[in-house]
Structure formats: C-alpha cells, structure tokens
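**Student:** Sequence first, predicted coordinates after that:
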Amino acid sequence: MTDIPQNLKEKLADLDRSLTNLEESFTPMLSKSQIEIQSEFTPLEQAKLNLVAVYAMNSLFWAYLNTCGLEPLGKGVKTELDRVRTYMNRVKEIEDKAKAPRLNSDAAKRFVRNALWQSAHKKSQPGSSKAEADQDRPVEAPPPKKKKKLIKKKSKKGKHPK
C-alpha cells in the first residue's frame, strides 16, 4: 500500500466513510420487513420511498462498477437511473397537483348569484336611487377656481411677443 499516491488514499478513505455513513442510515430500514415499513406510510409516501431505494441501489451499483474499472454505461444502469428519475418526476407532479388550489364551482356560483341579487335588490328598493341619495346629503360649495397667471414677455426693440 506504499505505492498508492496520498491523494488516492484520501479519496478511498472518504469513500469508506461515506459507505459507512450510508450503511448506518439504512440500518433502521433494513431491520424491519418491507410490509412493516410500507404500512407506516401513505401510498404517495410509499412510492417516494420505493423510488429513493431503487435510485440508491442503482447509484451504488454505478459506483461499484466504477471502482471495479468497468464502464457502467454499457450495463444499463444509466437507463435504469433515467427511468427512476422519470417516475420521480411523475410522483412530484402528482404531489403538486394535490397541493394545487381547487375551484369550488358551487361556492363560486352562489357568490355570483348573491352579488347579482344584492345589486338588483338595491336598484329595486325605493329610496335607493342616486337622486334620492343625493337629496339626503348636504350641499357642498364647489372648490375655488384656480387663477391663471399671465406672464408678459419683454419685447426686444420693437418686436411684439407672440
């Protein structure tokens, strides 16, 4: 191991730490059966959990092939990762659709009907006309008119201002 460059040793140590961390993260999930885990989540959460697990396994297989010196593109791993990403996007669309505001058409119809009824009701009631409403209000004096100032230009030697 003395002939391995120092920077490669550091990268291998980082990889080892990352894999140990990943293994510790998966330990709670691996200690239960899949049925027990699935029963704790809603169907949408189950789909997300399954997709994350499949994506993680494919990513680990990609890393394994790379560490063995094999080209992962020829093994179908890339197409599988793309397929999982497509399903992740579909789940996200479903999630966004569920969060989107919904139009309650019955409530909107009632709102419009009541607004139109109130408008028609005000017009049909005696004493609700504009002329009668204006009679109840005290008369206000009109605002004062603004005075225009005339500016005289000085004329130059016999020329008149235009």
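**Tutor:** Received, thanks.
**Student:** When you work out contacts or count neighbours from here on, use the C-alpha atoms and nothing else.
**Tutor:** Fine.
**Student:** Now do the strands in the protein.
**Tutor:** For the chain, strands defined by DSSP state E do not occur.
**Student:** if I look at the one residue sitting closest to the centre of it, how far off is Pro43?
**Tutor:** Nearest to the geometric centre of the chain sits Asp96, at 8.1 Å (C-alpha atoms, centre = their mean). Distance check for Asp96 against Pro43: by C-alpha to C-alpha, to the nearest Å, it reads 15 Å.
**Student:** what does Leu103 give?
**Tutor:** Taken as C-alpha to C-alpha, the spacing of Leu103 relative to Pro43 amounts to 25 Å.
**Student:** Next one for the comparison:
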Amino acid sequence: MATNMTDIPQNLKEKLADLDRSLTNLEESFTPMLSKSQIEIQSEFTPLEQAKLNLVAVYAMNSLFWAYLNTCGLEPLGKGVKTELDRVRTYMNRVKEIEDKAKAPRLNSDAAKRFVRNALWQSAHKKSQPGSSKAEADQDRPVEAPPPKKKKKLIKKKSKKGKHPK
C-alpha cells in the first residue's frame, strides 16, 4: 500500500520534521565524543567527571532505544528499558550526592585546635604577668550575673488610735 505525502496529516509532518531536527542535533552533539577513543576522552577528565560522562552516555543510549521501540510500535516497558533507565538514574543520584559532599563546608580541626590553644595561652599569660592587676586578669573571665536580691518583708507598723506612723 503506497501512500502519498498528501495523505499524511500536517501535524504528523511537523512532528516528523521536529524529530528529524532533534536527531540531527543529537548526532552533531555526539560527533566530538565519537571521533575520539574512550581512553582519550577519559584522560581529559577527573574520575567524577568520567563517571558523569559515562552515565550521560548510557542514559542517552537507553533513551534512544526507548524512542526507537516507540517508533517501531513496540512497548518499551516489556523490554527492560525502563528498569535500566531507573538504574542509571539511581547512579546519577549517587554521583550528585558525592558532588554535594565535596562542596560541603569542612571543619579544619588543626586550625580550631590552634585557635583554642592560643586563646587559652593568652588568658593564662595575662594572669601570670607580675605587673598585671586582678582587674586585667578578670577581663578574660566571663561576666557573672549578680546574686539575686533578698526580698524584704514589709512590716506594717501598728498605729495607736488616731495616730499615723511617721
């Protein structure tokens, strides 16, 4: 059964043209990667970047296979493509966690130890100097709250008849 181009609906023609443009762009994007060997490509990147590159390549291949099965009219869910895509997404999330850990702030324990040690030494040094007064030595001590005031009991004086207390 032969079909003419006039028999194809216009919206389907537009979608096919979009698919063709997308595949051309994809091919142009992969040309630099396909022109070099895998060893040459991976030597240019850090191990984390290599992992990301490999995951993107595997994800792209699986996505293309998914699209291929759909265009052939086959159901991709029964072919194990979805489970493979889910597995790749899991690894992508793990790589993202590793990246986030690398970017997280860290405590420089050596610097913290030096800071505390020097602060304690300065306090002890000020107290031990013979010319320093007690007030200077007490400057480093935290300020304490004054003791609570004692409550005074109000005593009512009894007045004699008609006379008020003065």
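**Tutor:** In hand now; what should we look at? On a predicted model such as this, the values are computed, not experimentally measured, just so you know.
**Student:** And the residue nearest to the centre of structure 1? What does it align with in structure 2?
**Tutor:** Alignment note (sequence alignment): Asp96 of structure 1 maps to Asp100 of structure 2.
**Student:** now Leu30 of structure 1
**Tutor:** In structure 2, Leu30 of structure 1 lines up with Leu34, judged by sequence alignment.
**Student:** can you count the residues close to Lys127 of structure 2?
**Tutor:** By other C-alpha atoms under 10 Å, 19 other residues sit near Lys127 of structure 2.
**Student:** Tell me who's in contact with it.
**Tutor:** With contact taken as C-alpha atoms under 8 Å, 6 or more residues apart in numbering, Lys127 of structure 2 is in contact with 134, 136-137.
**Student:** ok, now Met29 of structure 1?
**Tutor:** Taking C-alpha under 8 Å, 6+ apart, we find Met29 of structure 1 in contact with Ile37.
**Student:** Equivalent analysis for Gln38 of structure 2, please.
**Tutor:** Contacts of Gln38 of structure 2 (C-alpha under 8 Å, 6+ apart): none.
**Student:** which residues in structure 2 does stretch 6-14 of structure 1 align to?
**Tutor:** Residues 10-18 of structure 2 are where stretch 6-14 of structure 1 lands when matched by sequence alignment.
**Student:** likewise stretch 40-56 of structure 1?
**Tutor:** Going by sequence alignment: stretch 40-56 of structure 1 matches residues 44-60.
**Student:** Show me how far that stretch is from its chain's centre.
**Tutor:** How far stretch 44-60 of structure 2 lies from its chain's middle: 20 Å, per C-alpha atoms, centre = their mean, to the nearest Å.
**Student:** again, but for stretch 57-77 of structure 2
**Tutor:** 32 Å.
**Student:** Enumerate the positions of it that are buried.
**Tutor:** 59, 62-63, 66, 69 (16 or more other C-alpha atoms under 10 Å).
**Student:** Closest to His164 of structure 2 out of the residues you listed?
**Tutor:** Tyr59 (98.7 Å; C-alpha to C-alpha).
**Student:** Please name the residues that touch that closest one.
**Tutor:** Tyr59 of structure 2 neighbours (C-alpha under 8 Å, 6+ apart): 85, 88.
**Student:** that older thread, who has more neighbours, Leu103 and Pro43 of structure 1?
**Tutor:** Legend: neighbour count by other C-alpha under 10 Å for Leu103 of structure 1 and Pro43, higher for Pro43 (11 against 8).
**Student:** For Ala53 of structure 1, see how far away the more buried one is.
**Tutor:** Using C-alpha to C-alpha, Pro43 of structure 1 is found at 15 Å from Ala53 of structure 1.
**Student:** do the same with Trp117 of structure 1
**Tutor:** From Trp117 of structure 1 across to Ala53 of structure 1, the span is 58 Å (C-alpha to C-alpha).
**Student:** do Ala47 of structure 1 as well
**Tutor:** Noted for Ala47 of structure 1: a distance of 10 Å to Ala53 of structure 1, by C-alpha to C-alpha.
**Student:** for Leu60 of structure 1, same thing?
**Tutor:** Taken as C-alpha to C-alpha, the span from Leu60 of structure 1 to Ala53 of structure 1 is 11 Å.
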